[in-house]
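Q: predicted model and sequence below, questions to follow.
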Amino acid sequence: MITWKSLLLGACAPVLLSASATAATPPQAQAPTAVAEVAKKGPKYGTFGFDTAGMDRAVAPGDDFYGYANDGWMKTTEIPADRGSYNTFGILADVAAERTRAIVEDSAKSDTPAGSDARKIGDYYASFMDEAAIEAAGLKPLAPELDRIKAIHTRADLSRELGASLRADVDALNATDYTTDRLFGLWVAQDMNDTSKYRPYLMQGGLGMPDREYYLDESPRFQDLRDKYQAHIAKMLTLAGYDDAQARAARILALESAIARAHWSVDATGDMSKANTVWTQADLAKNAPGIDWTAYLQAAGMAQQPTFGPWQPSAITDIASLVGSQPVPTWKDYLAFHAIERGAPYLSKALVDEHFAFNSTALAGTPQQRDRWKRGVDNTSSALSEAVGKLYVERHFTPEAKAQMQEMVKNILVAFDARIDRLDWMSGETKSKAKEKLANFRVGVGYPDKWRDYSGLRIVRGDAYGNWERSEAFEYRRNVAKLAGPVDRDEWWMTPQTVNALNLPMQNMIVFPAAILEPTFFDPNADAAVNYGAIGGVIGHEVVHGFDDTGALFDAKGNLKNWWTAADMAQFKARSQALAKQYSAYEPLPGLHLNGDQVLGENIADLAGLASAYDAYHLSLKGQAAPVIDGFTADQRFYLGWAQNYRSEFREATLRRNVLSGVHSPGEYRAQTVRNQDPWYPAFEVKPGQGLYLAPEQRVKIW
């Protein structure tokens, strides 16, 4: 789901769709590929790949298409007690977790060679599951970091510790990872001005709650959360043996509130023109005084790096000033708390439970902690991501599924290319540049061709905390090392076992991991119309991210470079704002509307991606008539396939958090992008006066 953009609520070579080593064959040179309308084997859901039992046919599709397609499922599905929300992505994540559990448990049991990836996977998981050893260790694993913090006396000492704690734990590709609880986060990616080299981007951080609004909103709801957060800070410090915890907690919350005031909003963070700033080391010292940048960069292992990209420059400046102005003892308390908070999931049960009580129950409304094996699978998969992914695809992704996906991608690229040709508002000059960009798309399906090397990562059986700590440092060093080498334009930023998809604008690349290529998104045995509406809509979504309000700013080589005429860009912005206005009218909770600008990129991708998938489906028929199946026409099956993607239920706290800090509209509103699609109206006999009806001139069309 963000043009750095993943499908969700977000260093390997991809599988290319042509023989070219650098770009897919221009779509206009390819003929659409026919797809059999009805597969030979039975689909997982129903007779044609759609869960008709999950519908509510008493609902008029023109009044509530999401309810018509999904209310049956909504009425019979409960949010699991260990979740803040539940949706199609979550269902597939459960499937992937069960499969990954088998992989890690097999690795933990088997007598694999010392130092092998399988042994590391098994030892990491077994260590996390060994609660007795973790309890016996107590706070000892934290001692080295807490001792370093206690030894801080000067601003230089403080800067050195802040630099030593820097990690590659933010990702501008993922809307949920724009910030970190460390003071800053590092993201190493292509330079936006010259994608032949890397740039280290520094991103705002330092908050223990999800977003600046949690600190600054004066409503009773957020005041209560701040009270709970302060109590949580005090409890964590007390558990770690600190005295005067209440006073320390008050000072920490005050400091984080000052950091929050410096933070950019989610909407501003997504503005590439503002993010594209380059500072030298001298600029860091001049523009962000307060930190001893020489000490910071030395400790961070980047003393020789000449340039940096402050993603939110004014925030970097203001946060650095706090390092210089706030009392050193307050900073020491702050660092100690966050060290305890980050490490808590790998420490004793008392810390684990308190961490859950605030971060999941208070913030997201989740009543029950996830089973330990699920947390162990997630943590192992995160630490040894591609090592686990390699075993995952060996067991669970077939060449046939990959070939069918590649076929669909080809057809959707053809369809989008044709849509560019048909635009009546865009000049030939801009169309030519758009088609050039599309022709240079790189596409990865299922898994990378080149797997990451974990030989440098030391995993010790019985050392859960140390394994996590070393894996984070390993990932950090891997990212910093990229700065000294050539750009890998084929790097994947998702693992095969991730239920998501991604557009990488500076690589001009889209990826579809194996774990999302499962029913209901993709079923090799389902009706083609359903597959095109479901995974086809996802493919189109990621393609269009290359042309949304962010992607449209990047050229065919991935550089942030204008390729539009002024008149065409004005038209594009006007049409985009019409879509933003439409979504700003939606009110998921009383008094809480969507921010149409904040979710704009994702909604452009849904809008034009679904339209492209529709065109591709009909192109794939090569003029043959599509049959009616179980009383549903092909167009009806197509749009139902799309709506089924976005089944979702939310606890109120989680929904509020997603609306405030996320870039994706809730599933209900993503499904309702159909109201802008002309073919949807005759497919379901939608008439004026119905709730979703838009007159033809009100339907937003961008691509």
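A: That came through, no problem.

Q: use CA for all of it now, contacts and neighbours both
A: Fine.

Q: chain neighbours aside, what residue packs nearest to Y346?
A: Y465 (5.1 Å; Cα to Cα, 6 or more residues apart in numbering).

Q: number of residues surrounding the one you found?
A: 23 (other Cα atoms under 10 Å).

Q: got the contact list for the helix or strand where it lies?
A: Assigned by DSSP states H and E, Y465 falls within helix 464-482. For helix 464-482, contacts defined as Cα atoms under 8 Å, 6 or more residues apart in numbering pick out 124, 127-128, 134, 141, 167-168, 187-188, 198, 200, 301-302, 343, 346-347, 383-384, 456-460.

Q: can you tell me the SS state at R452?
A: For R452, the assignment made with DSSP: H, G, I helix; E, B strand; the rest coil gives coil.

Q: do the same with G444
A: Assigned by three-state DSSP, the conformation of G444 is strand.

Q: re the thing from before, any idea how far the helix or strand just after the helix holding Y465 is from the chain center?
A: Next along the chain after helix 464-482, taking DSSP H and E as the criterion, comes strand 502-504. Centroid separation for strand 502-504 versus its chain: 10 Å, with Cα atoms, centre = their mean, to the nearest Å.

Q: just the residues contacting strand 502-504, thanks.
A: For strand 502-504, contacts defined as Cα under 8 Å, 6+ apart pick out 1-7, 10, 173, 494, 509-512, 542-543, 545-546.

Q: this is the comparison structure:
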Amino acid sequence: MKTAWLGAAAAGALLISAAGAQAHEHNDCLDALCHMQSLDMLAQDGASGGTATSLESPRYGTWGYDLGGRDTAVKPGEDFFKYANGTWEETTEIPADRTRFGNFDKLSLLSEARSQAIIQDAASGKVQDKDAGKIGDAYNAFMNEALAEQLGAKPLAPELDQIRAVKTKTEFTGLMGKTHSSGFVSIFPSYISADEKDPSKYAVYLLTGGLGLPDRDYYLEAKFAEKKAAYLAYVQTMLTLAGWDKPAEHAQAVVDFETKLAQVTWTRIEKRDANKTYALKTRAELDAYAPGFDWGALLTPAGLGGVQSVVLTTDTAFPKFVAVYNETPLETLKAWQAFHLADDGAPYLSKAFVDAQFDFRGKTLSGQPEQRPRWKRGVANVNGMMGEAVGRAYVAQYFPPESKAKMLKLVADIRAALHDRIEALPWMGAETKAKALDKLSKFTVKIGYPDEWRDYSGLTIRKDDLYGNVLRSSAFEWKRDVDRLGGPVDRKEWGMTPQTVNAYYNPPLNEIVFPAAILQAPFFDPNADDAINYGGIGGVIGHEIGHGFDDQGRSYDGDGVLKDWWTAEDAAKFKAQADKLGAQYSAFEPLPGAKVQGGLTMGENIGDLAGLTLGLEAYHRSLNGKPAPVLDGLTGDQRVFLGWAQVWRQKIRDEALRQQVVTDPHSPAYYRVNGTIRNIDGWYKAFDVKPGDAPYIAPEDRVRLW
């Protein structure tokens, strides 16, 4: 399921994906990070009512904005991000167990703390819920560090024995086919989601994978040579901990194998093209297209042996992957599988595994000084396995019904604003406009929590089997997906839990989804000034709706079908404006040698521009012709822009930022403010920005899409 997220983090993303879609390249999020976050910064950011242990929603100033976080020594037309957030930035420190910190993260800390309280109540019998016992057992299993130390690498032993017993490539392919019910990995990952050419049914999607570094560039570009060398050492460490023979020799072979895969892996920009990433193949066509590989041996262990067709998401890479696979010695493949088994299993094993993984993936790759406390990782683990069970209690305690009603009105306002703007677009013809309005009218809106909760009765959780719980959870989810093949798509399903601080757009279902946890300040506060809400959650709503009309979302019609509904002339005009936006962002260089990729971030940048534009427009409509009030010397329009900027308050470590610009489809938070406002005419008027000011773009050069 291709989904557009607000960001890339469950802790803060403008878009979030449905089950299985995390592996796909078309996810568009509100925010760029998916970690749960620590509580030690919860009371910062100008919020009141906050000690570090408070479970209350934050408040900002007297009318929804933290005036003390501004730096009024900086002119809005000089650096709007600094003007709106400069003092906050100067006085805020990133917690040692985090790679970044901002307002998304702050709400994620709150959600994490609330989830922990719910989980602990479940463990102590205080929660009256059918899944309370399983929730408690899952958490206690993770928190039993003494048992993990006692077991060491033993949980991996049965699977390591299976790897050692492999005698042929076909047998090894069979191991890769067990990825959804084991700790094994595959160079051809799979998932099941709505068929993008017929969203009424499910389809099986195959991807290319197999890499242990964040991106193909880490293997191929000289600037990442130190990271690649550190990765080689890490592979050796993990093989040693797993008891694999000749760890140094095999580590080099593993990295060489992955480097060959990287050379034939599509770039992230290539993977963003919705039309190029849908190649339907029958089984016979697959055998002919990528010969020399036993596709039946891969699909049958996954329960897909009877599937008549699959969708290849990076089709031209498949024959090349098969060639690399066939030329690689079996012993190297076995070592590669053993390494990834240990790497993926590390969080659920002894301290030696946990520390080794954090030292490389946390410190070296992302610059995070300290590991998160175990309880935080335990909460994330439970939310990952039984998130909707925790979500039921979360909603009951923390999501007032009136918030849903107010959100529905805001969504209606944003949709109405876009409807009027589409009708008035000077660059779009009548034929395309009619179809765009039809798509807008068919948007499904989901707010807060699902109408039907997940049934976890078939999931076995044991309080003394952490690693086994993770494997059984994966197998449980996969069986559910496989069992739905041939049946209708479940349009009531959610791709996020209610306690997730995020939102998403899902193209095949043409739906926008806003979990309960994001519907709090600074995004949404029922008691805040309307302008702040329109700049905050209004911008988020507009962002998600905008994804339906971004460079990829526009490829899906009102029924979610991947098809071209644009006239050639209108498509060319859209592309011209999108290319102009991409060029603007590609000029941004947050760190020396680390430039934003306008092509990779295109969808999110279009979503941001649409979101803030629509938030401002909807605010104007809400005034019903009356003048906006002035608060603390700030006009209504000024407050809309400040509301947007406040959402994107964030600091990030340099290593994490370098990784983000290579791997993430979201621009850094700084440019989600400064890169967006400079294309909106209303910003220039609101803050009297003139030619010669740093962000100034001449009217004829501003990007004008939605």
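A: Thanks, I have it. This structure is a prediction, so every number in the text was calculated from the model and none was measured.

Q: so which of the contacts of strand 502-504 of the first structure are in helices?
A: If you go by DSSP state H, the contacts of strand 502-504 of the first structure have E542, V543, H545 in helices.

Q: would you mind listing which of these are buried?
A: E542, V543, H545 (16 or more other Cα atoms under 10 Å).

Q: equivalent range in the first structure for stretch 64-71 of the second structure?
A: Under TM-score structural alignment, the match for stretch 64-71 of the second structure in the first structure covers residues 49-56.

Q: so who does the equivalent of A364 of the first structure over in the second structure touch?
A: Mapped onto the second structure by TM-score structural alignment, A364 of the first structure lines up with S366. When contacts are counted by Cα under 8 Å, 6+ apart, S366 of the second structure touches T99, R653, D654, E655, A656, Q659.

Q: in TSV: those residues, plus distance to G378 of the second structure and secondary structure.
A: As requested, the contacts of S366 of the second structure are exported to TSV (distance: Cα to Cα, whole Å; DSSP: H, G, I helix; E, B strand; the rest coil):
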residue	distance to G378 of the second structure	secondary structure
T99	19	coil
R653	24	coil
D654	27	helix
E655	26	helix
A656	23	helix
Q659	26	helix
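
Q: make a markdown table out of the residues you listed and add neighbour count and distance to T316 of the second structure.
A: Below are the contacts of S366 of the second structure laid out as a markdown table (neighbours: other Cα atoms under 10 Å; distance: Cα to Cα, whole Å):
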| residue | neighbour count | distance to T316 of the second structure |
| --- | --- | --- |
| T99 | 24 | 36 |
| R653 | 15 | 36 |
| D654 | 17 | 35 |
| E655 | 17 | 32 |
| A656 | 19 | 31 |
| Q659 | 16 | 26 |
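
Q: identify the residue spatially nearest to V689 of the second structure, adjacent ones excluded.
A: G77 (5.2 Å).

Q: try A529 of the first structure
A: F638 (4.7 Å).

Q: which position in the second structure aligns with the one you found?
A: So, by TM-score structural alignment, F638 of the first structure is matched to V640.

Q: next, count neighbours for that match.
A: Neighbour tally, V640 of the second structure, other Cα under 10 Å: 27.

Q: quick one: list the elements packing against the helix or strand containing it.
A: Here V640 of the second structure sits within helix 636-647, counting by DSSP H and E. Counting contacts by 3 or more Cα pairs under 8 Å, 6 or more residues apart in numbering; DSSP states H and E, helix 636-647 of the second structure packs against helix 80-91, helix 103-123, helix 530-535, helix 602-622, helix 669-677, helix 681-687.

Q: give me that answer again for 7 Å
A: Contacts defined by 3 or more Cα pairs under 7 Å, 6 or more residues apart in numbering; DSSP states H and E place helix 636-647 of the second structure against helix 80-91, helix 530-535.

Q: can I get those helices in CSV including mean neighbour count and distance to P319 of the second structure?
A: As requested, these are exported to CSV (neighbours: other Cα atoms under 10 Å; distance: least, Cα to Cα, whole Å):
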stretch, mean neighbour count, distance to P319 of the second structure
helix 80-91, 22, 47
helix 530-535, 30, 48
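
Q: mind putting those helices in CSV, distance to I697 of the second structure included?
A: Below are those laid out as CSV (distance: least, Cα to Cα, whole Å):
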stretch, distance to I697 of the second structure
helix 80-91, 14
helix 530-535, 22
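
Q: returning to what we had before: now do the contacts for the residue nearest to A529 of the first structure.
A: Listed by Cα atoms under 7 Å, 6 or more residues apart in numbering, the contact set of F638 of the first structure reads A529, V530, Y532, G533.

Q: just give me the match in the second structure for the last one.
A: Pointing back at G533 of the first structure there. By TM-score structural alignment, G533 of the first structure lines up with G535.

Q: would you map the strands across the stretch 101-250 of the first structure?
A: Counting by DSSP state E, counting those that start in this stretch, one finds strands in the stretch 101-250 of the first structure at the ranges 184-191, 194-204.

Q: any buried residues in the last one, and which?
A: Neighbour-count burial for strand 194-204 of the first structure flags T195, S196, K197, Y198, R199, P200, Y201, L202, M203, Q204 (criterion: 16+ other Cα under 10 Å).

Q: my guess is the fourth one contacts Q305, does it?
A: No: at 10.9 Å, Y198 of the first structure and Q305 do not qualify as touching, with contact defined as Cα atoms under 7 Å.

Q: who touches both of these two?
A: With Cα under 7 Å, 6+ apart, Y198 of the first structure and Q305 have no common neighbours.

Q: residue in the first structure matching T173 of the second structure?
A: T173 of the second structure maps onto S159 in the first structure, by TM-score structural alignment.

Q: give me the neighbour count for that match.
A: The number of residues packed near S159 of the first structure is 25, by other Cα under 10 Å.

Q: same question for T72 of the second structure.
A: 15.

Q: please apply the same query to K690 of the second structure.
A: Count around K690 of the second structure with other Cα under 10 Å applied: 14.

Q: OK, contacts around L92 of the first structure?
A: V499.

Q: tell me the spacing between it and K44 of the first structure.
A: Per Cα to Cα, to the nearest Å, L92 of the first structure is found 13 Å from K44 of the first structure.

Q: can you check N359 of the first structure too?
A: Distance from N359 of the first structure to K44 of the first structure, by Cα to Cα: 36 Å.

Q: great, nothing more from me.
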